[in-house]
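Q: Predicted model follows, preceded by the sequence.
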Amino acid sequence: MSTKRTPFYQKHLTAGGKMVDFAGWEMPIHYGSQLQEHKQVRSDAGVFDVSHMTILDLKGTDSKAYLQHLLANDVAKLTSSGKALYSCMLNNSAGIVDDLIVYYIDEMFYRIVVNAGTREKDIAWMQQQLQGYQATLTERSDLAMLAVQGPNARTKVFSLMPAHELAIAEPLKPFTGAFIGDWFIARTGYTGEDGFELMFPATQAEKVWDAILAAGIAPIGLGARDTLRLEAGMNLYGTDMDETTSPLVSGLGWTIAWEPNSRDFIGRKALEAEKAAGVQHKFVGLVLEDKGVLRSHMKVHCEGGEGEITSGTFSPTLGLAIAMARVPASCGEHCQVDIRGKLHRAKVVKPNFVRHGKSVLA
């Protein structure tokens, strides 16, 4: 199957993007220096092409009831238009089908953004669960999507807006979005920095890209996106969790809305059974205390047994090797990581390392 291209493909080439296959899409891994791009987002502002993500609009009288059954988190928490909710979508055994963001527009309209690599299975699963509900799910393949992130991101985006648009965008609180004509602008992201995710007609893609770059916002590739999200302690689907892991062993227990007890969401019974039996593993952050770099699939040796790194990298912001790992629930404050046959000391921390450009390590 041939790889797909976003509406920004030619712009990536013009900007010097090194293109790679990512989830069936030709995407830029970097534009010359992944390290420089990482620092650009932490210190100023960068733009990511995220048009490979799947945007779905759910409309109908049963939209809310459907999502309350489909998702582990509860959309009933959403009462103001544009408010966003992060949730896992589980299978019957509490494995994670995908993680997603859902935006509440009104009681009969929700916008959902799911991952690129899970598009086909997600849509098939969601359509299957939709049977019996008065609602329709529509893929918005007519839309492009950009994320502008960094401490100066909002100010630089505001510089491109006329007064009537600014009046809508400027008051937006974190994790909230709003429609501006046929655009949807949301104060969300995947970097641990402030900024916006912009969804707009794909026909405007090249014009928008040029304007954003002209405002002093640099293009950023998938390489820096990964180190930024790892520093921020944000899970990557297929790496840190999948259909074989539950939210309880993926650091995502906070996304489960157990109340009200009457809400019978998919996977609830399996989660309750897992909880009652005693959760065997926990999801932690690791900071390497010796020299080296932490990578995914490296074995972690704890007092309570063996675990595994799910994501690892060298943190440009901290100047340290960091990782996220799934380890035995009894694992203490220190462990050892097997790096090429040698054991290296690591400190066990919360899986969150950097927020708004600053270390959150104790």
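A: Perfect, thanks for sending it. Being a predicted model, the structure only gives us computed values, none of them experimental.
Q: Please make it C-alpha for all contacts and neighbour counts, starting now.
A: Noted.
Q: Which residue ranges of the stretch 1-150 of the chain form strands?
A: With DSSP state E, counting those that start in this stretch, the ranges of strands along the stretch 1-150 of the chain come out as 18-22, 25-30, 46-49, 54-59, 84-90, 96-106, 109-114, 136-139, 143-149.
Q: okay, pairing it with this:
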Amino acid sequence: MLKTTPLNAAHRAMNAKMVDFGGWDMPLHYGSQLEEHHQIRRDVGMFDVSHMLTVDIRGENVRQFLRGLVANNVDKLTIPGKALYTCMLNPAGGIIDDLIIYYLSESWFRLVVNAGTADKDIDWITSQSRQLAPDLAITPRRDLAMIAVQGPNARSKVWSVITDSQAASENLKPFQSIVVGDYFIARTGYTGEDGFEITLPADQAADFWQKLHTAGVAPAGLGARDTLRLEAGMNLYGQDMDENINPLESGLAWTVDLKSERDFIGKQALLVQPINRQLAGLVLLDKGVLRSHQKVVTQQSSEGEITSGGFSPTLNQSIALARIPAEVAVGEQVHVVVRDKQLAAKVVKYPFVRNGQVLV
């Protein structure tokens, strides 16, 4: 039996193409993945991301606990509502999950974790808490829904629906959040465009979704979400990273604090592991389509592999993220093995697209 979000009936009423997404019944598209992609780059669209899990951690020692749990430094969070992107590592330095942490007060931090790793994450967080901070209250919030409204016109559309939210949220910088009534409004997203991710009570989600739609916000599915995040150079857990890969070889060194004296799970492993690989962008120069797991042939002795690939609607050509030898430089030409043929591709610095602008 597939799990469903509070918006499942709304998706079906809008004639969504539904698919099994890691055990969740989710919309792939509402007619045209391509149109949904362009709609968000050029105007505004909305995604149901209620399959992701919000986790509230409360208690006197929550900051100290998170200092040791995640690779980024929660001491950067000093303003209520500020968010931090980070990885949670195992002792070998592998990535258990990537997540966002919101600082709400010294006794209340909120985490948003991936749907496919949610159960594993809760087990891991709970087990670590028992050892290090047994008095903390760890609460998975399946009573909440989450809707991402993304695109250059996203914020104004949200303000037109949540009429008392503009004054409170218009000065939010990226990776900041605020509570407005029943809405937890965060200026975050997974598309490379501006917008909000809005958490609200599950029983209010369908009404809010419909109000957004009436205001001109088009629904978008998993297909467009994937091409948008790929263009934006954003990692997907299970493809670009997992428990066998460390963040330093996943383009996520910027999320790891190795400078402070603070210790965290996986730190010692990261300090001694050689960094032989990097996550790089590829733009295909020949005709074809780049896909996950295709082999990348370089001028170096070792080979690489595409972790995420596909057709970029914005660039109108095929792009990919690939884990390749660390010594390969931006601008070099490599070859990708596609159906027993070696197709030429150029190594580029990602993101490929951000805020509607092509960057490669």
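A: Structure's in. What do you need? The structure presented is a predicted model; accordingly, all values stated were derived computationally and were not measured.
Q: so can I have JSON lines of the strands of the stretch 1-150 of structure 1 showing mean neighbour count and distance to Leu67 of structure 1?
A: Formatted as JSON lines, the strands of the stretch 1-150 of structure 1 follow (neighbours: other Cα atoms under 10 Å; distance: least, Cα to Cα, whole Å):
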{"stretch": "strand 18-22", "mean neighbour count": "16", "distance to Leu67 of structure 1": "29"}
{"stretch": "strand 25-30", "mean neighbour count": "22", "distance to Leu67 of structure 1": "29"}
{"stretch": "strand 46-49", "mean neighbour count": "24", "distance to Leu67 of structure 1": "28"}
{"stretch": "strand 54-59", "mean neighbour count": "21", "distance to Leu67 of structure 1": "9"}
{"stretch": "strand 84-90", "mean neighbour count": "23", "distance to Leu67 of structure 1": "10"}
{"stretch": "strand 96-106", "mean neighbour count": "22", "distance to Leu67 of structure 1": "9"}
{"stretch": "strand 109-114", "mean neighbour count": "21", "distance to Leu67 of structure 1": "9"}
{"stretch": "strand 136-139", "mean neighbour count": "16", "distance to Leu67 of structure 1": "11"}
{"stretch": "strand 143-149", "mean neighbour count": "25", "distance to Leu67 of structure 1": "23"}
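Q: Out of the ones you listed, which is closest to Ala257 of structure 1?
A: Nearest of the strands of the stretch 1-150 of structure 1 to Ala257 of structure 1, taken as Cα to Cα: strand 84-90 at 9.5 Å.
Q: on average, how far is that closest one from the matching bit in structure 2?
A: Compared with structure 2 after the fit, strand 84-90 of structure 1 shows a mean deviation of 0.3 Å (mean Cα distance after the TM-score superposition for structure 1).
Q: any residues touching that strand, and which ones?
A: 70-73, 75, 78, 96-104, 175-177, 243, 246-247, 255-256, 266-267 (Cα atoms under 8 Å, 6 or more residues apart in numbering).
Q: Just want the angle from that strand to strand 96-106.
A: 150 degrees (axes from the mean of the first three to the mean of the last three Cα atoms, to 10 degrees).
Q: Let me see the contact set for Gln239 of structure 2.
A: Contacts of Gln239 of structure 2 (Cα under 8 Å, 6+ apart): Ser292, Thr307, Ser308.
Q: Go ahead and confirm the second one touches Ala322.
A: Yes - at 5.2 Å, Thr307 of structure 2 and Ala322 qualify as touching, with contact defined as Cα atoms under 8 Å.
Q: out of those two, which sits in the more crowded spot?
A: Neighbours were counted for Thr307 of structure 2 and for Ala322 using other Cα atoms under 10 Å; Ala322 has more, 27 against 23.
Q: ranges for the strands of the stretch 151-300 of structure 2?
A: 177-180, 183-186, 195-201, 218-219, 277-284, 295-297.
Q: highest average neighbour count across those?
A: strand 277-284 (a mean of 25; mean count of other Cα atoms under 10 Å).
Q: average distance between that one and structure 1?
A: Averaged out, strand 277-284 of structure 2 is 0.5 Å away (mean Cα distance after the TM-score superposition for structure 1).
Q: what range in structure 1 does that strand sit on?
A: Aligning strand 277-284 of structure 2 against structure 1 (TM-score structural alignment) gives residues 281-288.
Q: roughly how far out does the matching stretch sit from the chain middle?
A: What separates the centre of stretch 281-288 of structure 1 from the centre of its chain is 19 Å, taken as Cα atoms, centre = their mean, to the nearest Å.
Q: go on, stretch 65-75 of structure 2?
A: 19 Å.
Q: Repeat that for stretch 270-284 of structure 2.
A: Centre-to-centre, stretch 270-284 of structure 2 and its host chain are 19 Å apart (Cα atoms, centre = their mean).
Q: In terms of distance to Gln128 of structure 2, which of the contacts of Gln239 of structure 2 ranks first?
A: For the contacts of Gln239 of structure 2, the closest approach to Gln128 of structure 2 (Cα to Cα) belongs to Thr307, at 30.2 Å.
Q: Next up, the contacts around the closest one.
A: Contacts of Thr307 of structure 2 (Cα under 8 Å, 6+ apart): Gln239, Asp240, Arg291, Ser292, His293, Ala320, Leu321, Ala322, Arg323.
Q: Pretty sure the fourth one sits against Gly304.
A: Spelled out, it's Ser292 of structure 2. No - applying Cα under 8 Å as the test, Ser292 of structure 2 and Gly304 come out as separate, 11.4 Å apart.
Q: So these two - more neighbours on which side?
A: A count of neighbours by other Cα under 10 Å puts Gly304 above the other of Ser292 of structure 2 and Gly304, at 23 against 16.
Q: any idea what the more buried one aligns with in structure 1?
A: With TM-score structural alignment as the criterion, Gly304 of structure 2 matches Gly307.
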